[in-house]
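Student: Structure of the sequence below:
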Amino acid sequence: MDPNLVALLLIGLLLALLALGVWVALALTIVGYLGIAWFTGAPAGAIMATTIWGQSWSWALTALPLFIWMGEILYRTRLAASMFTGLAPWLTGLPGQLLHVNVVSCGLFAAVSGSSAATTATIGRITIPELEKRAYDQRMIVGSLAGSATLGFLIPPSIILIVYGVAAEVSISRLFIAGILPGLMLMGLFMGYIMLWSAFHRDRFPPREASMPMLQRLRATAGLFPMIGLIVVVIGSIYAGFATPTEAAAVGVVGALILSALSGTMSWASFRDSVEGATKTTCMITLILGGAAFLSVAMGFTGIPRTLAAWVGSFELSQFQLLIALTVLFIVMGCFLDGISIVVLTASVIMPMVQAAGIDLIWFGIYLVIVIEMSQITPPVGINLFILQAMTRHDLLQVAKMAFPFFLVLVLATFLLILFPGIATLLPSLMTRG
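Tutor: Predicted coordinates:
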């Protein structure tokens, strides 16, 4: 049968299963099995067993549950709560005042959680009441938090970068390093938008708080040092070449347990909850990866990736045109799927095209994550929107409107990354030379 027709049938079947509410991992496995059974003479059951088993014991995947567990432990400590008091004295003098605490807090917590959803829930629980108490504009409170929390996907240790690294078979260490400058760029863009907005809406800000003496500022900042120290140890050990991502994740877990104990929040209940939360999340991601790996193999047997790559190649698109087309595709997919699902669903089909176009896979991973970050703040399945809806008195449509300007900031960041690829490739290239 014509591979184009096969592709349409399998894609239609996958969309139908997802629309019926079938788990993503199960939907991927079913479509892969039927693709092999219906359209090839290969033994579908044996291929499914070997592929899923081979995917599940990947050593690179070992870092995943450890980083998730580290974030779960810190999520239950008082360390995150110290962010507002530690950052506020330093940021209140900027245009936009304490709204910048949302951005910087999300950036810091993203560097130890690796999760956008965890960043939204943790930082929102701390900053929303404080900013509302000070009568900041509600749209900017919610919007800046929704946008900034997407940093959990990009700033290492990013869970989705680990998933991409496994799916695309590229170095997770280099992906982590590549995410640092784009993460800082995004923080700068978010803060820049807040400053610009504040210049035109000065009447929507409370009176500026009195400046603290330097010694008092330093005392307030002391609560940030443990978390910053953990970030430096985990990410610094990878960048310096002292540890692999898996080893750094293990160090991070130990450090998080020590900090939790020292902060007085470690109890048997919190320990059990952290293990349970990490186990659930890891199982979900691992099952999705297994199903996606099997679907990728099934696609290979049917010849769909080769046919699709040849079809796209027939248009003779430039790199820029291809990336614009992919950006639109991923934004549309982000309206209906979560980020991890987008990565594993598209890896087998997109990667041949990307490689054929001569695009660096490390750079493409960072580009993909920034585009996927948009899915966190686009209805109807933007997880950050749901979390903020539950934490505020606004409905989902209102929250989406509040987040929309920061969605546009993410679009701007995508174009900057395309125009200046060195933002993502500079640090990995320096790491290779070193």
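
Student: CA only for contacts and neighbour counts going forward, please
Tutor: OK.

Student: what's Thr150 in contact with, if anything?
Tutor: By C-alpha atoms under 8 Å, 6 or more residues apart in numbering, the contact set of Thr150 is Ser116, Glu373, Met374, Gln376.

Student: Trp59: which of those is nearest?
Tutor: If you rank the contacts of Thr150 by distance to Trp59 using C-alpha to C-alpha, Ser116 comes first, at 24.1 Å.

Student: quick one on the thing from earlier: farthest pair within the contacts of Thr150?
Tutor: Greatest spacing in the contacts of Thr150, by C-alpha to C-alpha: Ser116 and Met374 (11.2 Å).

Student: Strands of the stretch 251-400 of the chain, start to end?
Tutor: With DSSP state E, counting those that start in this stretch, there are no strands along the stretch 251-400 of the chain.

Student: quick one on the thing from earlier: mind putting the contacts of Thr150 into CSV with neighbour count and distance to Leu20?
Tutor: Converted to CSV, the contacts of Thr150 look like this (neighbours: other C-alpha atoms under 10 Å; distance: C-alpha to C-alpha, whole Å):
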residue, neighbour count, distance to Leu20
Ser116, 27, 26
Glu373, 28, 25
Met374, 25, 24
Gln376, 28, 22
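
Student: Using TSV, please lay out those together with distance to Asp338.
Tutor: Listed next are those as TSV, based on distance: C-alpha to C-alpha, whole Å:
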residue	distance to Asp338
Ser116	11
Glu373	9
Met374	10
Gln376	7
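
Student: Is the most centrally placed residue in the chain within a helix or a strand, and which one?
Tutor: What sits nearest the mean C-alpha location of the chain, by C-alpha atoms, centre = their mean, is Phe153, with 1.6 Å. Assigned by DSSP states H and E, Phe153 belongs to helix 151-154.

Student: How far does the helix or strand immediately after that helix in the chain sit from its chain's centre?
Tutor: Per DSSP H and E, helix 151-154 leads on to helix 159-168 as the next helix or strand towards the C-terminus. Relative to its parent chain, helix 159-168 has a centroid offset of 10 Å by C-alpha atoms, centre = their mean, to the nearest Å.

Student: Kindly report the same for stretch 360-374.
Tutor: Relative to its chain's centre, stretch 360-374 lies at 10 Å (C-alpha atoms, centre = their mean).

Student: who's in contact with it?
Tutor: Stretch 360-374 is contacted from outside by 150-151, 153-154, 160-161, 164-165, 168, 170-171, 174-175, 178-179, 182, 327, 330-331, 334, 339, 342, 354-355, 407, 410-411, 413-414, 417-418, 421, 424-425, using C-alpha under 8 Å, 6+ apart.

Student: and Gly434, how many neighbours does it have?
Tutor: Residues within reach of Gly434, counting by other C-alpha atoms under 10 Å, total 8.

Student: on that earlier part again, is it true that the residue nearest to the centre of the chain touches Ile162?
Tutor: No. With contact defined as C-alpha atoms under 8 Å, Phe153 does not reach Ile162; the gap is 10.3 Å.

Student: one more, for comparison:
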Amino acid sequence: MNELYTTLIFLFVLFALLGGSVWIGLALMGVAWVGMELFTTRPAGDAMITTIWTGSSSWTLTALPLFIWMGEILYRTRLSQDMFRGLAPWMRWLPGGLLHTNIAGCTIFAAVSGSSAATLTTVGKMSIPELRKRGYPEHMIIGTLAGAATLGLMIPPSLTLIVYGVTINESITKLFMAGIFPGLVLASLFTLYIMGWHFFTKGPRPDPEPPMSFGTMLAESRFLVPVLMLVTVVIGSMYMGFATATEAAAVGVLGSLTLAFFQGSLSWSTFTQSLMGATRTSAMISLILMGAFFLSLSMGFTGLPRALADWIDTLNLSPLALIVALTIFYVFLGMFLDGISSVVLTMAIIEPMIRQAGIDPIWFGIFIVVVVEMAQVTPPIGFNLFVLQGMTKHEISYISKTAIPMVGLMLLMVVILVAFPDLATWLPENIRSRPTG
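Tutor: Sure, this is the predicted structure:
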């Protein structure tokens, strides 16, 4: 019963602060402070300073701002704009035509961005005008883009996986390895959805693209080469064990700056804008993590996570039943919080549960990314929905309807992960990598 009162107090303070429009990171610190003052004898200020410094000075976290900066550089230079020109010749012959550029573009940019919002903005900026000009249905343009942009959270370098790994002290490189196959499978599901729309629905279809010789297709593909080379170097160096996540991120920043320079799209203005954009995003995520570290300490002192884990254990839930319950929980939570906030807010309680149930934490990291991906496209706080609203000027309700099939495909991906757990665990278990961040 004491644990119930403690939980209610934590939740009341948290929702009161969030409802008062307090920043999420500060709200987490506020909840932790109340917990320390009410339920422990340790000075809250001393505990907060020590915990925040210890957590935020982690070497592993240095990969976070570097990967963010790499994505910002690509977003603000012509490298991203050339992607549509390089992709279009190869997508035109698929059932569904150039709609597949949304999926392929998001998949490629996700591998150098790590951010769903950056992926959506970059690919949307290049594909929406082109697809509209060719007469593709608006609901398919927006729906496929909203869903495919969430691949930025799954395909490495994923910011959400970095945050998850730091929070539960797991190898970032192993988590990146675990995300590659599920990310490609999810991208394939989105592709099959477009093909299904092409074959099984009625309605206007855009005119076929004019014929293009194989030589011309190869010539147009040169615009993809720089980005693909960068992806190969950054991701390949981690998978082959040549670099840690942090070292690979540093190589990615240097590579993206070099490519932008030789392309002629790197100016002092572009450089400073990308640096400041990365600084703002990194500061926001770091503040959330600081609050999460302090909240984890506070909850640890109260014994709440262990008590809740023990209570779950008394229910005798099978691992499958626990996964079903957590899927429902995170889908609901994702309606009100973004993915990173959902992860850091819950890990102090969820981690003991999954370890006690014998669930692989690497596999669970991929599972949790899939379910928090839904948070990006579910109202009322679906961040991708707001980004798309700004880009297309449609109502949120319309954009939400177009994204419903994509949410269904993400739920199907959860089922696939449960049925085939090796999809996430095979690479980390069979490829040697450098263990540090």
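
Student: After superposition, what is the TM-score?
Tutor: Between these two chains, after superposing, the TM-score reads 0.98 (TM-score structural alignment, normalised by the length of structure 1); 434 aligned residues with a C-alpha RMSD of 1.1 Å.

Student: Among the contacts of stretch 360-374 of structure 1, name the buried ones.
Tutor: For these, a burial check counting by 16 or more other C-alpha atoms under 10 Å picks out 150-151, 153-154, 160-161, 164-165, 168, 170-171, 174-175, 178-179, 182, 327, 330-331, 334, 339, 342, 354, 407, 410-411, 413-414, 417-418, 421, 424-425.

Student: can you pull the contacts of Ile231 of structure 1?
Tutor: Counting by C-alpha under 8 Å, 6+ apart, Ile231 of structure 1 makes contact with Ala111, Val112.

Student: now it: how far from Trp363 of structure 1?
Tutor: Distance from Ile231 of structure 1 to Trp363 of structure 1, counting by C-alpha to C-alpha, to the nearest Å: 23 Å.

Student: can you check Thr282 of structure 1 too?
Tutor: Here Thr282 of structure 1 is placed at a distance of 26 Å from Trp363 of structure 1 (C-alpha to C-alpha).

Student: re the thing from before, the residue nearest to the centre of structure 1 and Val254 of structure 1: what is the separation?
Tutor: Distance from Phe153 of structure 1 to Val254 of structure 1, counting by C-alpha to C-alpha: 22 Å.

Student: Please apply the same query to Ala424 of structure 1.
Tutor: Per C-alpha to C-alpha, Ala424 of structure 1 is found 30 Å from Val254 of structure 1.

Student: cool, Met83 of structure 1 as well?
Tutor: Per C-alpha to C-alpha, Met83 of structure 1 is found 21 Å from Val254 of structure 1.

Student: more neighbours, those two?
Tutor: A direct count of neighbours by other C-alpha under 10 Å for Met83 of structure 1 and Val254 places Met83 higher, at 27 against 15.

Student: can you give me the helices for the stretch 301-434 of structure 1?
Tutor: Secondary structure of the stretch 301-434 of structure 1 (DSSP state H, counting those that start in this stretch): helices at 304-314, 319-334, 339-356, 361-373, 383-391, 396-419, 422-433.

Student: Quick one: distance of the last one to the chain centre.
Tutor: Its chain's C-alpha centre lies 20 Å from the corresponding centre of helix 422-433 of structure 1 when counted by C-alpha atoms, centre = their mean.

Student: One more: stretch 330-339 of structure 2?
Tutor: Chain-centre distance of stretch 330-339 of structure 2: 13 Å, with C-alpha atoms, centre = their mean.

Student: before we move on, what about stretch 108-115 of structure 2?
Tutor: Taking C-alpha atoms, centre = their mean, one finds stretch 108-115 of structure 2 lying 9 Å from the centre of the chain it belongs to.

Student: and if you look at stretch 45-59 of structure 1?
Tutor: Its chain's C-alpha centre and that of stretch 45-59 of structure 1 lie 25 Å apart, by C-alpha atoms, centre = their mean.

Student: Buried residues, that stretch. List them.
Tutor: For stretch 45-59 of structure 1, a neighbour-count test (16+ other C-alpha under 10 Å) marks Ile47, Met48, Thr51, Ile52, Gln55 as buried.

Student: Not counting its neighbours along the chain, what's nearest the third one?
Tutor: Closest residue to Thr51 of structure 1 apart from its sequence neighbours, by C-alpha to C-alpha, 6 or more residues apart in numbering: Phe294 at 5.7 Å.

Student: okay but the one you found is in contact with Gly32, surely?
Tutor: Yes. Shown here, Phe294 of structure 1 and Gly32 form a contact pair, counting by C-alpha under 8 Å, at 6.1 Å.

Student: next structured bit after the helix or strand where Pro65 of structure 2 lies?
Tutor: Using DSSP H and E, the element containing Pro65 of structure 2 is helix 63-76. Once helix 63-76 of structure 2 ends, the next helix or strand along the chain (criterion: DSSP H and E) is helix 78-91.

Student: That following helix packs against which elements?
Tutor: Judged by 3 or more C-alpha pairs under 8 Å, 6 or more residues apart in numbering; DSSP states H and E, the packing partners of helix 78-91 of structure 2 are helix 100-113, helix 116-133, helix 214-220, helix 245-263.

Student: Could you rerun that using 10 Å?
Tutor: On a contact count with 3 or more C-alpha pairs under 10 Å, 6 or more residues apart in numbering; DSSP states H and E, helix 78-91 of structure 2 meets helix 63-76, helix 100-113, helix 116-133, helix 214-220, helix 225-239, helix 245-263.

Student: how close does the fourth one sit to structure 1?
Tutor: Average distance between helix 214-220 of structure 2 and its aligned residues in structure 1, after superposition and using mean C-alpha distance after the TM-score superposition for structure 1, equals 0.4 Å.

Student: now do the third one
Tutor: Once the two are superposed, helix 116-133 of structure 2 sits an average of 0.5 Å from its aligned residues in structure 1 (mean C-alpha distance after the TM-score superposition for structure 1).

Student: what's the angle from that helix to helix 339-356?
Tutor: If you take axes from the mean of the first three to the mean of the last three C-alpha atoms, to 10 degrees, helix 116-133 of structure 2 sits at 120 degrees to helix 339-356.

Student: what angle separates helix 116-133 of structure 2 from helix 63-76?
Tutor: With the same axes, to 10 degrees defining the directions, helix 116-133 of structure 2 sits at 20 degrees from helix 63-76.

Student: Which stretch of structure 1 lines up against helix 116-133 of structure 2?
Tutor: Aligning helix 116-133 of structure 2 against structure 1 (TM-score structural alignment) gives residues 116-133.

Student: For that stretch, list every residue counted as buried.
Tutor: Neighbour-count burial for stretch 116-133 of structure 1 flags 116-124, 126-128, 131 (criterion: 16+ other C-alpha under 10 Å).

Student: In helices, which of the buried residues of stretch 45-59 of structure 1 appear?
Tutor: With helices taken from DSSP state H, the overlap with the buried residues of stretch 45-59 of structure 1 comprises Ile47, Met48, Thr51, Ile52, Gln55.
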